[in-house]
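>>> Pasted the sequence and its predicted model underneath.
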Amino acid sequence: MTPTTYHRASRYLHWAMAALIFYMVFLGWTLEDKDGGLFSRYQMHKSVGFLILALTVVRIGLRLAYKAPPEIEGPKWQMAAARLVHIGFYVLMIGLPLTGWALVSTAKVPVPTLWFGVVPIPHLPLSHDLNDVFHNLHGLFAKLIFYVLIPLHVGAAIMHHFIHRDDTVTRMLPGLDPKPAILKSALNYRWLLPLVIVIGAFVGATFLMRGAKPVAAPVVAEAEQSPDSSTEASAEISPESVVVADDASTSASQAASEESTALPTWVVNKSASYIRFATTFNGEGIRGGFGAYTADIVFDPQQLDKSSATVVIDLASVNSGDAMRDDSLTGADFFGVAQHPKATFKSTTFTKTGPDKYLAKGKLTLHGQTKPFNLPFTLKITGDTALMTATARLNRLDFGVGSGEWAATDAVPAEVSLDLKVSAKAK
């Protein structure tokens, strides 16, 4: 027998997917808000996208398994347009999630996807050079479905139900009066209630995510060095860490002023020194360091008022153990080395805070921003050899490091842990 309505499962899927698509449109708008819940909304956006992809495949299977009601007769152009819109929805409901998947897979920063926080979704084996292509394609598909297909589909349904008064809408909503008076039909739309509840729940959940205060992930600290470790052993860290190694080259200090000629200048042994940082990404520890830097140090514990230190770091030398992540760190969203290739810490004010303990008060220039920065450190001098160690915390957002979606702190915390070790000889 020829059916007069779509199969029940197809009808349920139709309205469920309509709610999900409208929710995705709303959620996409909120991705422009750079607040603390941005990362959570991105994860929800990806999860719902994969859900729509799965439901579309099920919907196609149901369409093949169960016979659809016959087309409503009308002008040929209207029937052709209806078929094109119908096909267009299927193409875009598959194309949007797939281009989104490709967009995530080709991003410079490999952000893992957990489907509703549980099931890991692997990245597609695609070149990162295609990221812009998939970004533009995904945006085009989103505009087509929202600004073209949805208005055409909804407008045609309204026209068929209220003007032509045929059975087009009742095939997807059995029980409606196929030839209603306009006011009576509007008042009898009790089927809108569950749809409003579904959309309202998603919208409410999104507002909650936007307003929720993110919990900053703990910063991973470096493991302490064993006191009996040799100089060479202390320079070795775990595979996730980065050893800032170089030839035993030295960096001669600039000529000091006549006042401080009596102060020793210190030449850094880079093979026994390092500048490291530690942070987290989605709770996973990330450690890195910088392989190229210069240190200009004139220091005497007995003449702190005449001491000075200037450290210049080549930010392009960052190494976090992942080349793709390093490309992102040097890019415009983070360090922006094209415009700001160096980070500089300069101090001319030192205070002794305890036995072998000091505080360097100075200014740090990073990402084009110069701000006061204090560095507490421990210094032990044995003969002509000095060993300085220091740990500190830096708020990356104070310097504008991490823009766009990375300005949120739910994926990458604002605070970054710094770990320094400098071994030097007096010149």
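Received, thanks. The shown structure was predicted, so the numbers you read here are calculated from the model rather than taken from an experiment.
>>> switch to C-alpha atoms for all contacts and neighbour counts from now on
Will do.
>>> show me where this structure has strands.
Secondary structure of the chain (DSSP state E): strands located at 113-115, 119-121, 265-268, 274-281, 284-290, 293-298, 308-314, 318-319, 342-354, 357-366, 369-382, 385-395, 415-426.
>>> Show me which of those strands has the highest average neighbour count.
Among these, ranked by average contacts under mean count of other CA atoms under 10 Å, first place goes to strand 265-268 (a mean of 25).
>>> Quick check: the gap between residue 313 and residue 55.
With distances taken as CA to CA, to the nearest Å, residue 313 is found 51 Å from residue 55.
>>> Repeat that for residue 413.
In terms of CA to CA, residue 413 sits 35 Å off from residue 55.
>>> Chain neighbours aside, what residue packs nearest to residue 19?
residue 199 (5.8 Å; CA to CA, 6 or more residues apart in numbering).
>>> list the contacts for residue 206?
27, 41 (CA atoms under 8 Å, 6 or more residues apart in numbering).
>>> Run through the neighbouring helices and strands of the helix ranked longest in the chain.
Longest helix in the chain, counting residues (DSSP state H): helix 76-105. In terms of contacts (3 or more CA pairs under 8 Å, 6 or more residues apart in numbering; DSSP states H and E), helix 76-105 is packed against helix 38-65, helix 131-144.
>>> redo that, cut-off 10 Å
helix 38-65, strand 113-115, helix 131-144, helix 150-158 (3 or more CA pairs under 10 Å, 6 or more residues apart in numbering; DSSP states H and E).
>>> Report the inter-axis angle for that helix versus helix 131-144.
140 degrees (axes from the mean of the first three to the mean of the last three CA atoms, to 10 degrees).
>>> Helix 76-105 versus helix 150-158: what angle between them?
Going by the same axes, to 10 degrees, helix 76-105 makes 140 degrees with helix 150-158.
>>> buried ones in helix 76-105?
82, 85, 88-89, 92-105 (16 or more other CA atoms under 10 Å).
>>> ok now that helix, how far from the chain's centre?
28 Å (CA atoms, centre = their mean, to the nearest Å).
>>> Against that first model, consider the following:
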Amino acid sequence: MPTRACLAVSGLLAAGAASAGWHGEHTASRLDFVARFMGDAVPGRFTDFDVALSGEAAAGAQLVVSVRTAGAVFDSAEVTAAVRDAAWFDVAQFPEARYEAALEARGGGRFFAHGTLALKGVQRAIEVPIIWREQADGAHLVGEFAVERGWFGIGTGSFEATDEVAAEVRVSFDVRLRRDE
């Protein structure tokens, strides 16, 4: 009986090790975005987010990114406070945005993440090109993509028009990953 128990535990541990993945190192990662107001770039960043990748960086691996919307910051404290309101991120009602995707390998460390972005109560299919750079001490996920703020009801009421605040928002990221232990 003890032999069977040891084999069962060994099997569970091996299965867990085989499915171990990667997690983002928050302090060494960036999740930035650029909106445009009256044609001028208005850069911001998210300061509170988590990234997890199941298994290895290979076709079919699952990527999950969770972003606390109250962590959106700009150079201006006034703008930072404003984007928390209901017309923008509505952080009281929608404290988290989430992106869940499966990776499609393109060769040479390049992938497409095919997934769904849930933001402010709206879900939308989003494809994100990713470059995977593995290093001795971890890996980096690097990429850039664009979204339309109107898809998610970002900027409602008098901010809905795109003549002052552009429709497109550019998002870029450089996420440092460590293997799960």
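Cool, got the structure. Please read these numbers as outputs of a predicted model, since none were measured by experiment.
>>> Got a TM-score for the pair?
Overlay of the two chains. TM-score (TM-score structural alignment, normalised by the length of the second structure): 0.86; 167 aligned residues with a CA RMSD of 1.7 Å.
>>> Show where the longest helix of the first structure falls in the second structure, residue numbers please.
Aligned using TM-score structural alignment, helix 76-105 of the first structure spans no residues in the second structure.
>>> likewise stretch 365-383 of the first structure?
With TM-score structural alignment as the criterion, stretch 365-383 of the first structure aligns to 118-136.
>>> now swap in stretch 325-340 of the first structure and tell me
Under TM-score structural alignment, the match for stretch 325-340 of the first structure is residues 79-94.
>>> got the buried residues for the matching stretch?
For stretch 79-94 of the second structure, by 16+ other CA under 10 Å, it's 80, 83-84, 86-91, 94.
>>> which one of those is nearest residue 20 of the second structure?
Distances from residue 20 of the second structure to the buried residues of stretch 79-94 of the second structure, taken as CA to CA, are shortest for residue 94 (30.2 Å).
>>> pretty sure the closest one is in contact with residue 87, am I right?
No - between residue 94 of the second structure and residue 87 there is no contact under CA atoms under 10 Å: 11.8 Å.
>>> ok now stretch 194-202 of the first structure, how far from the chain's centre?
28 Å.
>>> And stretch 65-83 of the second structure, by the same measure?
Counting by CA atoms, centre = their mean, stretch 65-83 of the second structure comes out at 15 Å from the chain centroid.
>>> related to what we said a few turns ago, list the contacts of the residue nearest to residue 19 of the first structure.
16, 18-23, 26, 205 (CA atoms under 10 Å, 6 or more residues apart in numbering).
>>> which residue lines up with residue 266 of the first structure in the second structure?
In the second structure, residue 266 of the first structure lands on residue 22 (TM-score structural alignment).
>>> Spatially, what comes nearest to its match if we skip its sequence neighbours?
For residue 22 of the second structure, the closest residue by CA to CA, 6+ apart turns out to be residue 179, at 4.4 Å.
>>> from memory residue 113 of the second structure sits against residue 65, does it?
No - at 11.5 Å, residue 113 of the second structure does not count as touching residue 65 under the criterion of CA under 10 Å.
>>> shared neighbours of the two, which are they?
99-101.
>>> Trace stretch 392-409 of the first structure over to the second structure and give me the residue numbers.
So stretch 392-409 of the first structure sits over residues 145-162 in the second structure, by TM-score structural alignment.
>>> got a list of what the counterpart of residue 300 of the first structure in the second structure touches?
Aligning on TM-score structural alignment places residue 300 of the first structure opposite residue 56 in the second structure. Contacts of residue 56 of the second structure were listed using CA under 10 Å, 6+ apart, and they are 18-22, 62, 179.
>>> any idea which of these is closest to residue 50 of the second structure?
residue 22 (11.1 Å).
>>> for that closest one, what are its contacts?
Counting by CA under 10 Å, 6+ apart, residue 22 of the second structure has contacts 51-57, 63, 138-139, 176-181.
>>> To residue 143 of the first structure, which of the strands of the first structure lies closest?
Nearest of these to residue 143 of the first structure, taken as CA to CA: strand 113-115 at 24.0 Å.
>>> More neighbours: which of residue 413 and residue 55 of the first structure?
Taking other CA atoms under 10 Å, residue 413 of the first structure and residue 55 do not tie; residue 413 has more neighbours (24 against 18).
>>> Which residue, neighbours along the chain excluded, lies closest to residue 38 of the second structure?
In space, residue 38 of the second structure is closest to residue 164, 4.8 Å off (CA to CA, 6+ apart).
>>> Wait, that neighbour touches residue 39, no?
Yes - Residue 164 of the second structure is within contact range of residue 39, at 7.6 Å (criterion: CA under 10 Å).
>>> contact partners of stretch 123-131 of the second structure?
97-118, 140-147, 151-152, 173-174.
>>> at 7 Å what do you get?
Here stretch 123-131 of the second structure makes contact (CA atoms under 7 Å, 6 or more residues apart in numbering) with 109-118, 141-145.
>>> so what corresponds to residue 105 of the second structure in the first structure?
By TM-score structural alignment, residue 105 of the second structure lines up with residue 352.
>>> How about residue 178 of the second structure?
Per TM-score structural alignment, residue 178 of the second structure is aligned with residue 425.
>>> Could you check how far the residue lying closest to its match once chain neighbours are set aside is from residue 379 of the first structure?
Leaving aside its sequence neighbours, residue 425 of the first structure sits nearest to residue 385 (CA to CA, 6+ apart; 4.5 Å). For residue 385 of the first structure, the distance to residue 379 of the first structure (CA to CA) stands at 10 Å.
>>> and what of residue 61 of the first structure?
Counting by CA to CA, the gap from residue 61 of the first structure to residue 379 of the first structure is 71 Å.
>>> Kindly report the same for residue 54 of the first structure.
Distance from residue 54 of the first structure to residue 379 of the first structure, by CA to CA: 61 Å.
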